[in-house]
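Engineer: only geometry, no sequence info:
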């Protein structure tokens, strides 16, 4: 008798969540009311903010880079820019620094205010953007007509769900994900790929690559020139990689425990069958790195010595400072999100994409809209853009486990994350760690990634590279405008704060890939003949060519 009211509540909750774009209206109201009440009870602070907000400084490109450039210096566009800057400055003055306001609430209010400011930017208007007007005049209005056609095309795609037509030029196994290999394991969650050797001899220890299941694995095996997997194979490493299944509603009950058991531990068993008595270089990217860190801690606890090293690429292990993603994580937000997922069994790729776009709306949302629909331009799709459009879903239980235990409770860093019913500690990890952060990462801020130095009392080589969460990883040798800095902390050495790391490390021009490959080689044994593909006698025969079948599912 109690289930019907609960189901009604969950349905209504999910409806409200959908209408709010996944944002909890309760969380928004709490944040606004907290800020408004404290501001209203401090009239002196409000008066000072009003006076300070009336003083507008020179336009700051950091706040709205789309309003920079000579075209915006001419009237009336300079007036539009100044009015927008004045409103933005006044809002920032009123919102920030109100005593008594909960920090999370202040950040959420500032985030929501920024969404409105970005929406109302004169760069978004056909008659307030000088670039739009200039191009429309130069083309006799053709640019606006082209933009209308682009809008119709994209509206149809949003309604029916087909991928962008240009994405057909970047198909896994045809134009991307081309490194030769064989699938040697398939279960209900993963396919494990073993890549074919490219050198007469290989390093003794194999490499297991664990990507995030938020997106498909082949971001690390894009085109041949920017494939990290191909690069490692070419340098004599035996590489295995997990390709995650794109889950559907039937997979709603798959949780973090299943991702650990069916993903990482099952893969380690297969690698051990192919290469008995060889320790493994474990490489985890993003959420795959967080899961790999959990696995490494559990293995250390259980005296499982199969790991040689642990590499964490843009992967967080402490979630107290997760950047603006933390704005979406509180009890109210999770309650709405869980009810949305409970209705469909998963979190859809488009829902995730909307959250990431909200973190940088000017760059990721409004600038593309202006370019496509007002300027009538299409940016030619590249391999990274095509991969980004090849979205995946996340099962209800896994996503809920992940957000609650890691983001909300910070259970891994605080030592109460359970694996097989027992807590794990990252301090138990005693293998060398290579940790990489990317300077402009909005998903895993590098200072948050750096906290692995606080949690692991082992040798840690930390690398900071240019670029964002994805582009910083795709940093092949010869890539322009790339540099990195690295500093090794020996076991039991004193902790260095992030600013000390910046002061003591030396910036090196070029890709971080050779540095990483050399680090792997330094922690490897003598080279020897490559192993066979799979191990039929031990139950892991080759069952198909890379990139497999799971990566093709939509």
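Structural biologist: That came through fine. The model shown is predicted, which means the values in this text are computed figures rather than measured ones.
Engineer: from here on, contacts and neighbour counts on C-alpha atoms
Structural biologist: Noted.
Engineer: tell me the contacts of the residue nearest to residue 501 when sequence neighbours are not counted?
Structural biologist: Spatial nearest neighbour of residue 501, chain neighbours left out: residue 487 (7.1 Å); criterion: CA to CA, 6 or more residues apart in numbering. Counting by CA atoms under 8 Å, 6 or more residues apart in numbering, residue 487 touches 461, 462, 463, 501, 504, 505.
Engineer: again, 7 Å this time
Structural biologist: With contact set as CA atoms under 7 Å, 6 or more residues apart in numbering, residue 487 has these partners: 461, 462, 463, 505.
Engineer: What secondary structure category should be reported for it?
Structural biologist: strand (DSSP: H, G, I helix; E, B strand; the rest coil).
Engineer: Look up how far residue 502 lies from it.
Structural biologist: To residue 502, residue 487 is 9 Å away according to CA to CA, to the nearest Å.
Engineer: close enough to count as contact, residue 509 and residue 485?
Structural biologist: No. Residue 509 is beyond contact range of residue 485, at 8.7 Å (criterion: CA atoms under 7 Å).
Engineer: Residue 259 in helix, strand or coil?
Structural biologist: Note that with three-state DSSP, the state of residue 259 is helix.
Engineer: Give the closest residue to it in space, chain neighbours not counted.
Structural biologist: Nearest one to residue 259, counting by CA to CA, 6+ apart, is residue 189 at 7.5 Å.
Engineer: next, the one to line up against it:
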């Protein structure tokens, strides 16, 4: 009798487990499925209408063609020798047989571990059903061994040059992320259960959000990563008090209100990237580098780039230097009377600053007394995965597309950056938003990440060709305003910050760039990545940074001699810059004696793409 009760209990538990994969109300499920398909139709209509009206155009098949060509090179190695091809197939077949044998054992034995376990850090397979349910367990393990097998094929192909191998690894990773069973309704146990439990209401919400996001992207998917309704620039983000004191067709120059009675004589000019908006340095009061620098006694000026359109199509790096950096220097001199400033450039803003310094050195303009580079590349030998998108064919195709409209659409550049970390910045949001039907939570950093900008055609083309493709800037071949640029002519003190886990400006690349300047370089390596490693206020007491000898030789050799320091690099930078000149004057009010053009953060930053 007891055995009978135990058996019935096990049967009831099994029934309960099975029941979770069936719709509670089939009629309601069918209605919701029909409504979800209707919303999907709206998304498709928005995509089609944008292309019919010319509001959105597909750039070209160049990236896809490059991926096919790259995979062909890998296949050529394995298929050109029958023995190699058989060995590769046998290895994969053996992996599948291992999974099958493991599944057979688990039917009769307890506590049998997976043949191909997922990493504990892999958030895709955290649901217990990935290990408990035989069907989902097999899917997971088959996916993992196939993804690893494909990566091994790339690493084992001896006929590849390093550039092609780099591309092949990147493309394999993108395909592996995209084809994960966690991304599909019928192969993700958690999604399947939620769909059945809600009778498909999650799909209705998800397809509605998909339609809204394609409409917001004007025919392209503008993937929402944060609840944008919870943020408003100038109200609860980018709130450090200041004024717009100058403006031209390309920039607004902001000066921030002092919070100290005395200020350092040398003003600080920040040159942010134009690929993103400047308020990454002013997200909120607790994480604002701008506010912190003001509190330390710096008179802070910031360039706010316009979100360009067809009117700015022909503006190149020479224009961005003249109407951006030089215009800001003129503005600072008019506002403070100072002819010597400390300049700081972030990411591509730093690359532009480096080019501007070389041009100004050739012309005898010595107004910038020191330069700080934050995650900035000046040499692109080891520029990371973004180089995958840059070769002669892809640049020509991109140039042709940009000529039609005068700019690169913001969504396309944002997608390229998100692809560098697709497992964190694309697929979790696709699953959460469009399959689970859950709107993302408000997060200021991801709101900023989605507030992307268009890129002016001539400016972006110069950047890709002279930096990523031909590496002209560091090699003394880049030309601006008829002058050849030489970074060794930049003999002012340099503070060069890299971040250890940077996927956009790899630490190895930033370190290598240190050797091209003609003056003393202070190299510092911060913990974390491209954003978190830079935006790291001392009060948070997070991460660490390394400081050490001159940046010579290899990065690993430098690290062996470097000293690890707890917390933020910000105080170290402040110590360095005040060590150059700590003379103080009375704190300066912005727009003193003149009418300000606007309150910070200004008008240009509010224009959404």
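Structural biologist: Looks like it came in fine. Note that this is a predicted model, so its numbers are computed, not measured.
Engineer: Would you pull the TM-score for this pair?
Structural biologist: In this superposition the chains share a TM-score of 0.89, using TM-score structural alignment, normalised by the length of structure 1; 530 aligned residues with a CA RMSD of 2.7 Å.
Engineer: picking up where we left off before, the residue nearest to residue 501 of structure 1 -> structure 2?
Structural biologist: Taking TM-score structural alignment, the alignment pairs residue 487 of structure 1 with residue 548 from structure 2.
Engineer: And residue 562 of structure 2? What does it align with in structure 1?
Structural biologist: Under the alignment (TM-score structural alignment), residue 562 of structure 2 maps onto residue 505.
Engineer: those strands in the stretch 51-200 of structure 2, which residues are they?
Structural biologist: Counting by DSSP state E, counting those that start in this stretch, the stretch 51-200 of structure 2 has no strands to list.
Engineer: quick one, helices of the stretch 1-150 of structure 2?
Structural biologist: 2-19, 26-52, 62-79, 82-108, 129-132, 134-156 (DSSP state H, counting those that start in this stretch).
Engineer: and what of the stretch 301-450 of structure 1?
Structural biologist: 331-344, 349-359, 361, 367-369, 383-389, 396-401, 411-414, 446-449.
Engineer: what's in contact with the second one?
Structural biologist: Where contact means CA under 7 Å, 6+ apart, the residues beyond helix 349-359 of structure 1 that reach it are 324, 364, 365, 391, 392, 393.
Engineer: which position in structure 2 aligns with the fourth one?
Structural biologist: Taking TM-score structural alignment as the alignment basis, one finds that residue 391 of structure 1 is matched in structure 2 by residue 452.
Engineer: Isn't its match up against residue 278?
Structural biologist: No. Residue 452 of structure 2 is beyond contact range of residue 278, at 10.9 Å (criterion: CA under 7 Å).
Engineer: Using the three-state scheme, assign residue 545 of structure 2.
Structural biologist: Classified using three-state DSSP, residue 545 of structure 2 is strand.
Engineer: ok, it to residue 602 of structure 2 distance?
Structural biologist: Taking CA to CA, one finds residue 545 of structure 2 at 33 Å from residue 602 of structure 2.
Engineer: Check residue 193 of structure 2 too.
Structural biologist: 48 Å.
Engineer: do residue 2 of structure 2 as well
Structural biologist: From residue 2 of structure 2 to residue 602 of structure 2 the distance is 77 Å (CA to CA).
Engineer: Looking at those two, which is more packed in?
Structural biologist: residue 602 (21 against 7; other CA atoms under 10 Å).
Engineer: Now check the more buried one against structure 1: what is it aligned to?
Structural biologist: Per TM-score structural alignment, residue 602 of structure 2 is aligned with residue 548.
Engineer: so is its match in a helix, a strand, or just coil?
Structural biologist: Going by three-state DSSP: residue 548 of structure 1 is coil.
Engineer: quick one: contacts for the residue lying closest to it once chain neighbours are set aside?
Structural biologist: Of all residues not flanking residue 548 of structure 1 in the chain, residue 183 sits nearest, at 6.1 Å (CA to CA, 6+ apart). For residue 183 of structure 1, the contact set (CA under 7 Å, 6+ apart) comprises 191, 192, 193, 194, 542, 543, 544, 545, 546, 548.
Engineer: how about residue 183 of structure 1, what's its match in structure 2?
Structural biologist: Using TM-score structural alignment, residue 183 of structure 1 lines up with residue 244 in structure 2.
Engineer: which secondary structure element contains its match?
Structural biologist: Taking DSSP states H and E as the definition, one finds residue 244 of structure 2 inside strand 242-247.
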